[in-house]
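Trainee: This is the structure alone, sequence omitted:
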């Protein structure tokens, strides 16, 4: 009998080894699922994300005739004026405070040489006092999106529902920063030709710190107390998502009840590995179309509810028809 038990243990161990070897993603997914909470505080609040950069960033209007361009990263500043001010011929690791100091001490006929990183290449230009306007230089990148969830156990949060990318410099941001609530929304409606947007004024202090940015959005930890509308929903499994009616949640006014707009899930993608293209949907709520024209920029991250459970978040709008969008499964947002 003892010999039989030893044989059974060996067989079970062999089976487990083969499962891990043949289906590592599946086993890994099971482990992750076991660590997920059963309930979440749902979001829908419009956020301003201030994402840090390790270099000073240029932010100028595209129509201005300047040598420096939007999203340039400042690598170095040099010139005789620096010798007079700082007793140096050049500086790197430049802050906005340095720009203010240099400009304040420049004469009207002084020039500096500035080296920027643009599309992966370094370029150097001469700037006069007028061109070295401190308002053109920022240390954080502002980005508008929506909160998806807060984990009630550890106060971790997820937002946005997709990666944050910049066309000219892919390495413009770090995986750190702060999130702020916004109020007084300004809305440019979507139409058949273009996707609209919404944004608001930043209010209160930081409500959370960012510690991760990837293809599934932004993660971090809630530190403030101003997110007061804490509706709790059960966590919906991706395997249970189905075609049919669901709701898109939006916090239209801070402190008020979240608005649930009706959508229709038209396609469900069965997935064994993480992807942001979880399911497709169409907004069928007439009031939503009246208010927004269609999905607008800034709604990314808004939670999606089906059968009383949070199943995912708005990830992308389909540009040729802004009434239609793509959702990412909540499990992938939380696991990755």
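Mentor: In hand now; what should we look at? The structure presented is a predicted model; accordingly, all values stated were derived computationally and were not measured.

Trainee: switch to C-alpha atoms for all contacts and neighbour counts from now on
Mentor: Will do.

Trainee: I'd say residue 259 and residue 253 touch.
Mentor: No: with contacts counted by CA atoms under 8 Å, residue 259 stays clear of residue 253, the gap being 9.4 Å.

Trainee: biggest helix in the chain, by residue count?
Mentor: Using DSSP state H to define each element, the chain has its longest helix at helix 2-22.

Trainee: adding another structure so you can compare the two:
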């Protein structure tokens, strides 16, 4: 019994072992299948991640390559007020040379081919000078001795020696026309945090045609009493009176650049425009041909006048990037269109400040040019 039982038991053990071994083989294969499936699943997931990652990187690169306006969210307060402008030259500007007659009736030109149009005289005999009055005094008392001028010529510092001519008893001249300051009317385009931009173009000397190097200047209140209307062939102008005293100062000019003059305004000036709302700065890519408005105080109060942007010259150097036409009958009746003194008047389109008036067509005062505010502001 014991042996049979044992045998039976042994058979049982063998069978159990065989079954277990058989099940173990099945389990092993199932395990392998699971591992293969897991591997395939992980490979698919990894592939998806790689593809998604590549797509993200591509999208990221494409995003980085897209042009983005540097003016996103930037806001300026458009102004349009006409002000008096006074600038001092950085030295005394030579406009031209001329002949002088000496005591004996001889005509000569002492400075010819020595001092030239566009030179800035900064010192005489090593003494700094900045006004015409100083220059005249120094030449008058030179007693006929050679004069050593320190000159800024196209950015280079040079020295020029000129021999004066006695034109009267103890009176000496060297035969030059000079300028040491410039005055006029212009329009403030915008204000931002107490800083202003105006004109939309540089202040250039009318005789030399060159950008004036300025040492500083002031903005003054201007009493506008009328407008000389523009007609074909004759541009009009704003007529006003400027009192150059400290009580009338509304700003300080710090820079004269290619696309405008820049500086700071007084608290009183800021108070005078405190009701004005700031506008978003438009990128030049947002500017379109069609309807727009000029903001100006030429009538005595702030008014928006309708204009048309008839042509856009993108990527054009200078301050003639938009060709504009005044269509508002109110402004045409008042001024004839665009007049001198309106340079800098802000242009608004789609509730954004897009540019400033810079030029008027002589043969048609209703037409003119403007600069993108984007270019003027970035400068």
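Mentor: Yep, that arrived. For clarity, every value in this text was computed on a predicted model and none was experimentally measured.

Trainee: now what about the longest helix of the first structure, what contacts it?
Mentor: By CA atoms under 8 Å, 6 or more residues apart in numbering, the surrounding residues in contact with helix 2-22 of the first structure are residue 27.

Trainee: Now the residue mapped onto residue 341 of the second structure from the first structure: closest residue in space, sequence neighbours ignored.
Mentor: Residue 341 of the second structure maps onto residue 298 in the first structure, with residues paired by TM-score structural alignment. Among residues not flanking residue 298 of the first structure along the chain, residue 145 sits closest, at 4.2 Å (CA to CA, 6 or more residues apart in numbering).

Trainee: Distance from the host helix or strand of residue 14 of the second structure to the middle of the chain?
Mentor: If you go by DSSP states H and E, residue 14 of the second structure is part of helix 2-65. Centroid displacement of helix 2-65 of the second structure relative to its chain, using CA atoms, centre = their mean, to the nearest Å, is 69 Å.

Trainee: do stretch 267-285 of the first structure as well
Mentor: 19 Å.

Trainee: Also stretch 155-164 of the first structure?
Mentor: With CA atoms, centre = their mean, you get 5 Å for stretch 155-164 of the first structure.

Trainee: quick one, strands of the stretch 151-300 of the second structure?
Mentor: Secondary structure of the stretch 151-300 of the second structure by DSSP state E, counting those that start in this stretch: the strands cover 156-162, 165-168, 171-173, 176-192, 195-198, 214-228, 237-242, 249-257, 260-265, 279-281, 290-296.

Trainee: Can you say which of these is packed in most?
Mentor: strand 195-198 (a mean of 24; mean count of other CA atoms under 10 Å).

Trainee: so that strand matches what in the first structure?
Mentor: Strand 195-198 of the second structure maps onto residues 156-159 of the first structure, going by TM-score structural alignment.

Trainee: List of residues touching that stretch?
Mentor: 145-151, 217-222, 300-302, 333-334.

Trainee: again, but for stretch 328-336 of the first structure
Mentor: Defining contact as CA under 8 Å, 6+ apart, one finds that stretch 328-336 of the first structure is touched by 32-33, 36, 158, 161, 216-217, 235-238, 274-279, 310-315.

Trainee: do stretch 34-47 of the first structure as well
Mentor: Looking at what lies outside stretch 34-47 of the first structure - CA under 8 Å, 6+ apart - the contacts are 144-153, 179-183, 199-200, 202, 230-235, 249-252, 254, 258, 298-299, 301-303, 310, 334-335.

Trainee: Quick one: end-to-end length of it, please.
Mentor: Stretch 34-47 of the first structure has an end-to-end distance of 30 Å (CA to CA, to the nearest Å).

Trainee: For it, list every residue counted as buried.
Mentor: Neighbour counts over stretch 34-47 of the first structure (16 or more other CA atoms under 10 Å) mark 39-47 as buried.

Trainee: And that stretch, how far out from the chain middle?
Mentor: 15 Å.

Trainee: Over to stretch 149-156 of the first structure?
Mentor: On CA atoms, centre = their mean, the centre of stretch 149-156 of the first structure falls 17 Å from the chain's centre.

Trainee: distance between the ends of that stretch?
Mentor: By CA to CA, the extent of stretch 149-156 of the first structure from end to end equals 8 Å.

Trainee: Please report how far the residue of the first structure positioned farthest from its centre lies from residue 124 of the first structure.
Mentor: Distance from the C-alpha centroid of the first structure peaks at residue 1, with 59.4 Å (CA atoms, centre = their mean). To residue 124 of the first structure, residue 1 of the first structure is 82 Å away according to CA to CA.

Trainee: Please apply the same query to residue 169 of the first structure.
Mentor: In terms of CA to CA, residue 169 of the first structure sits 16 Å off from residue 124 of the first structure.

Trainee: Map the residue nearest to residue 298 of the first structure onto the second structure.
Mentor: Matched by TM-score structural alignment, residue 145 of the first structure corresponds to residue 186 in the second structure.

Trainee: doesn't residue 339 make contact with that match?
Mentor: No: using CA under 8 Å, residue 186 of the second structure is not in contact with residue 339, being 10.7 Å away.

Trainee: tell me the contacts of residue 292 of the second structure?
Mentor: Counting by CA under 8 Å, 6+ apart, residue 292 of the second structure touches 306-309, 347-350.

Trainee: Oops, could you answer that again for residue 181 of the second structure instead?
Mentor: 86-89.

Trainee: Could you measure from it over to residue 259 of the second structure?
Mentor: 20 Å.

Trainee: again with residue 135 of the second structure
Mentor: Distance of residue 135 of the second structure to residue 259 of the second structure, computed by CA to CA: 31 Å.

Trainee: Compare those two (neighbour count), which wins?
Mentor: Set side by side, residue 135 of the second structure and residue 259 show more neighbours around residue 259, with 25 against 17, by other CA atoms under 10 Å.

Trainee: The more buried one pairs with which position in the first structure?
Mentor: Aligning on TM-score structural alignment places residue 259 of the second structure opposite residue 216 in the first structure.

Trainee: what sits against residue 280 of the first structure?
Mentor: By CA under 8 Å, 6+ apart, the residues touching residue 280 of the first structure are 265-268, 324-327.

Trainee: rerun at 6 Å
Mentor: 265-267, 325-326 (CA atoms under 6 Å, 6 or more residues apart in numbering).

Trainee: what do we get in the second structure for it?
Mentor: Using TM-score structural alignment, residue 280 of the first structure pairs with residue 323 in the second structure.

Trainee: ok, and the closest non-adjacent residue to residue 368 of the second structure?
Mentor: residue 360 (4.1 Å).
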